[in-house]
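sharing a model prediction with you, sequence too.
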Amino acid sequence: MPGTNDYTHAYSGARVLITGGMGFIGSNLAHRLVELDAQVTLVDSLIPIYGGNQRNIAGIEHRVRVNIADVRDEYSMNYLVQGQDYLFNLAGQTSHLDSMTDPYTDLEINCRAQLSILEACRKHNPNLKLVYASTRQIYGKPDYLPVDERHLLHPVDVNGVNKMAGEWYHILYNNVYSIRACALRLTNTYGPRMRVKDARQTFLGIWIKRLIDEEPIQVFGDGSQIRDFNYVDDVVEAMLLAGASPAADGGIFNLGSDETINLRDLAALLVEINGGGSFEIVPFPPDRKVIDIGDYYADYRMIQGRLGWRPKVSLREGLRRTLEFYRREREYYW
């Protein structure tokens, strides 16, 4: 079984394509791949309401190729997949609220575009390895905790339904066309380079922005909702392991953490690490209440058993690094 350190040689000199490459997770992945001497191409539409940010590749801009293209454009994708060894497919619309107000755009990006990426691979490069960023959102409101991969899927919003379809297209193409693909169901991912100007990517972003702006963090509901969190470096590690390991092909894996925390305690922890600030408990906005999933934390034993992955960065340490990053980089992300 591959250990956590054995994947690094797999990427040295390899040609790697990252869709959503200027976004939060994509850019962190790019930084790591550059360290591993990979030849990295980033595809991003840089549409303002999504996560792409030029600042995300500061320090590596001369060592990566950037292609401003939309994954919905089949012609671009047909060209871009050619000659690549790995494709990390992270392009997506992540806002649950946007998916409810504009379901067709969500459908285009999270379903149709996924299909055109897979078709591009089938026709122009069936030998690459594909890692798809899926989401815990497709489980919906948990029937039991921790949630394992056998848990029924009953998403509570349009985004969840479309992400579910996107994930299954990848597994289908793996099973039918032998395009080596796997999916990682991400939980709350946080860290440097995430979008913080609003809650489109994660509520933690807007919490951190408010904290640094000396405004109270707003905790919806009663703050008792339990969650698990992964620091972005741990997620990047999981993706690289999944990409390099044949044991991942055709698999669907939860990511998760050994630490769980309710949102009230999380807000208090952030204030403590920040050395000041405050939070307030406020009623759920009606549009959020209907898609809230209550408590959620994952069972990640499958990826641990098969690929040897487990998170290394503690919540306290991850939050500390994140706050430090945004204090320093504030002007580029506000």
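Okay, I see it. Numbering: from 1, shown residues only.

can we go C-alpha only for contacts and neighbour counts from here?
Fine.

report the contact partners of Cys121.
Applying Cα atoms under 8 Å, 6 or more residues apart in numbering to Cys121 gives the contacts 78, 81-82, 128, 179.

now whatever helix or strand it lives in: buried residues?
For Cys121, the element it lies in under DSSP states H and E is helix 113-124. Residues of helix 113-124 classed as buried by neighbour count (16 or more other Cα atoms under 10 Å): 113-122, 124.

let me know the closest of those to Arg227.
When the buried residues of helix 113-124 are compared for distance to Arg227 (Cα to Cα), Gln114 wins out at 28.1 Å.

residues near Glu331, how many?
Other residues near Glu331 come to 8 when the count uses other Cα atoms under 10 Å.

ok, and here's another one to check against it:
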Amino acid sequence: MKRILITGGLGFVGSNLAEDLFKKGYSVIILSKSKRKLQNISNIIDKVSIEYGDVTDFNWLEKTILRYKPDVIFHLAGQLTSYESFEKPIYDVDVNAKSTIVILETIRKLNKLCRFILGSTFWVVGKPKSLPINEETPCNPLNIYAANRLAAENYCKIYHRVYDMDTLIMRLTNTFGIKEQHDNPKKAALNNLIYKGYKGQTIPIYDEGKFFRDYIYISDVVSAAEVIMEKGEPGECYFVGTGVKTWFYEIGKWLEDLTPGKVVYVESPDFHKRINVGNIVVDNNKIKSLGWDWKVSVKSGIQKVLDYYREINV
């Protein structure tokens, strides 16, 4: 049975991935900073291994990996918003860049074949000159978070090239779905808007909603991660997105149809404008070549999140 270690395994992507991998018969080891999101794996809590610690505690991180000797590592832990990266820039370097090189060095010391998959982000590209973007699009990050994620990507490429290590990069577009935070508009904008609509509150959307992103539902991200784990080529980077433009004014209309909330258009703050990457949509042909495709539309995903909120009674 393959042992799969997931850093950030109680978080949004990590917990959904952990649950699906367990159901498919893998031995799952979760690394988490705290027990705060333990409810995310309530269905498998007594069936997986959980270790608590901060991935910036590099001594603990190394010892934990050496003890479990995993076959696959998904590195999903990190400070996940561009806003927080400006509030805690040094911590962002540690958690989003240094932790990656610590794990890579630990795998090298193990002298064991271990597939390392880095969870990265479309933010590394910055504001693209043309769309759609793909894995060859030049990167020019506009914020500290993206710069550190790009550094982590480069570490993966270097360790593959120099040491022939089995590293892969999974670049996610805007992801939403169940088990994501709903109270932090700076990290999970769509989940926050869905929650506001669910509660019958006003739904604030920037700049008349005249911008688009490539939104993808969490179950499609999980299936993509598993395809990359099983079929991805060592040293490669894969964009994970639908390739579909989702305009925010469309999101507003769907939320007004599905919830008692009402959309209010507001001007985006100045700081947001300084770090924003603008419109984004990806060319996902590379990951499709592995046999993957997305299944859940954004509107269907919104309905799934609303059903989840009702189920857990938030």
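That came through fine. Computed from a predicted structure; not experimentally measured.

quick revisit: the helix holding Cys121 of the first structure vs the second structure, average distance?
Here the mean offset of helix 113-124 of the first structure against the second structure after fitting is 1.2 Å, by mean Cα distance after the TM-score superposition for the first structure.

can you state the residues of the second structure onto which stretch 165-176 of the first structure aligns?
With TM-score structural alignment applied, stretch 165-176 of the first structure matches the range 151-162 in the second structure.

whoops, I mixed them up, stretch 89-96 of the first structure
With TM-score structural alignment as the criterion, stretch 89-96 of the first structure aligns to 75-82.

what about that stretch, distance to the chain center?
Averaging C-alpha coordinates over stretch 75-82 of the second structure and over its chain gives two centres that are 8 Å apart (Cα atoms, centre = their mean, to the nearest Å).

first-to-last residue distance for that stretch?
Taking Cα to Cα, to the nearest Å, the first and last residues of stretch 75-82 of the second structure lie 18 Å apart.

stretch 73-89 of the second structure now?
Start to finish, the residues bounding stretch 73-89 of the second structure are 25 Å apart (Cα to Cα).

quick one: distance of that stretch to the chain centre.
On Cα atoms, centre = their mean, the centre of stretch 73-89 of the second structure falls 10 Å from the chain's centre.

check stretch 163-175 of the first structure too.
17 Å.

quick one: the helices in the stretch 51-200 of the second structure?
In the stretch 51-200 of the second structure, helices defined by DSSP state H, counting those that start in this stretch lie at 58-68, 82-87, 89-93, 99-110, 144-163, 189-198, listed in chain order.

so which of those comes closest to Phe248 of the second structure?
Using Cα to Cα and comparing the helices of the stretch 51-200 of the second structure, the one that lies nearest Phe248 of the second structure is helix 189-198, at 9.4 Å.

give me the aligned partner of Gly243 of the first structure over in the second structure.
Following TM-score structural alignment, the counterpart assigned to Gly243 of the first structure within the second structure is Met229.

one more: Gly318 of the first structure?
Under TM-score structural alignment, Gly318 of the first structure pairs with Gly301 in the second structure.

so for the match of stretch 165-176 of the first structure, what gets flagged as buried?
In stretch 151-162 of the second structure, the ones that count as buried by 16+ other Cα under 10 Å are 151-153, 155-157, 159-160.

likewise for stretch 150-164 of the first structure?
Within stretch 150-164 of the first structure, the residues that qualify as buried are 153-164, counting by 16+ other Cα under 10 Å.

again with stretch 125-145 of the first structure
With the criterion 16+ other Cα under 10 Å, stretch 125-145 of the first structure contains buried residues 125-126, 128-142.

over to stretch 25-33 of the first structure?
Neighbour-count burial for stretch 25-33 of the first structure, counted by 16+ other Cα under 10 Å, picks out 25-31, 33.

give me the mean deviation of that stretch from the second structure.
Comparing stretch 25-33 of the first structure with its match in the second structure after superposition yields a mean distance of 0.4 Å (mean Cα distance after the TM-score superposition for the first structure).

which residues of the second structure does that stretch align to?
Counting by TM-score structural alignment, stretch 25-33 of the first structure sits on residues 13-21 of the second structure.

also stretch 135-150 of the first structure?
Against the second structure, stretch 135-150 of the first structure falls on residues 121-136 (TM-score structural alignment).

can you list the helices of the stretch 51-200 of the second structure in a markdown table and add distance to Leu290 of the second structure?
A markdown table is the format used below for those (distance: least, Cα to Cα, whole Å):
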| stretch | distance to Leu290 of the second structure |
| --- | --- |
| helix 58-68 | 29 |
| helix 82-87 | 31 |
| helix 89-93 | 32 |
| helix 99-110 | 25 |
| helix 144-163 | 20 |
| helix 189-198 | 28 |
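
quick one: contacts for the closest residue to Tyr159 of the second structure other than its chain neighbours?
Nearest-residue entry for Tyr159 of the second structure: Met165, 5.9 Å, with adjacent residues in sequence omitted and distances by Cα to Cα, 6 or more residues apart in numbering. Contacts of Met165 of the second structure were listed using Cα under 8 Å, 6+ apart, and they are 108, 113, 115, 159, 234-235.

so which of those residues hold up in the first structure?
Under the criterion both residues aligned by TM-score structural alignment, their matches' Cα atoms under 8 Å, the contacts of Met165 of the second structure that remain in contact after alignment to the first structure are 108, 113, 115, 159.

tell me the one of those nearest Gly177 of the second structure?
Where those are concerned, and distances follow Cα to Cα, Gly177 of the second structure has its nearest neighbour in Arg115, at 26.7 Å.

re the thing from before, generate TSV for the buried residues of stretch 150-164 of the first structure, with distance to Asp37 of the first structure as supplementary columns.
Conversion of those to TSV gives the following (distance: Cα to Cα, whole Å):
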residue	distance to Asp37 of the first structure
Leu153	38
His154	41
Pro155	39
Val156	41
Asp157	40
Val158	39
Asn159	35
Gly160	35
Val161	37
Asn162	34
Lys163	31
Met164	33
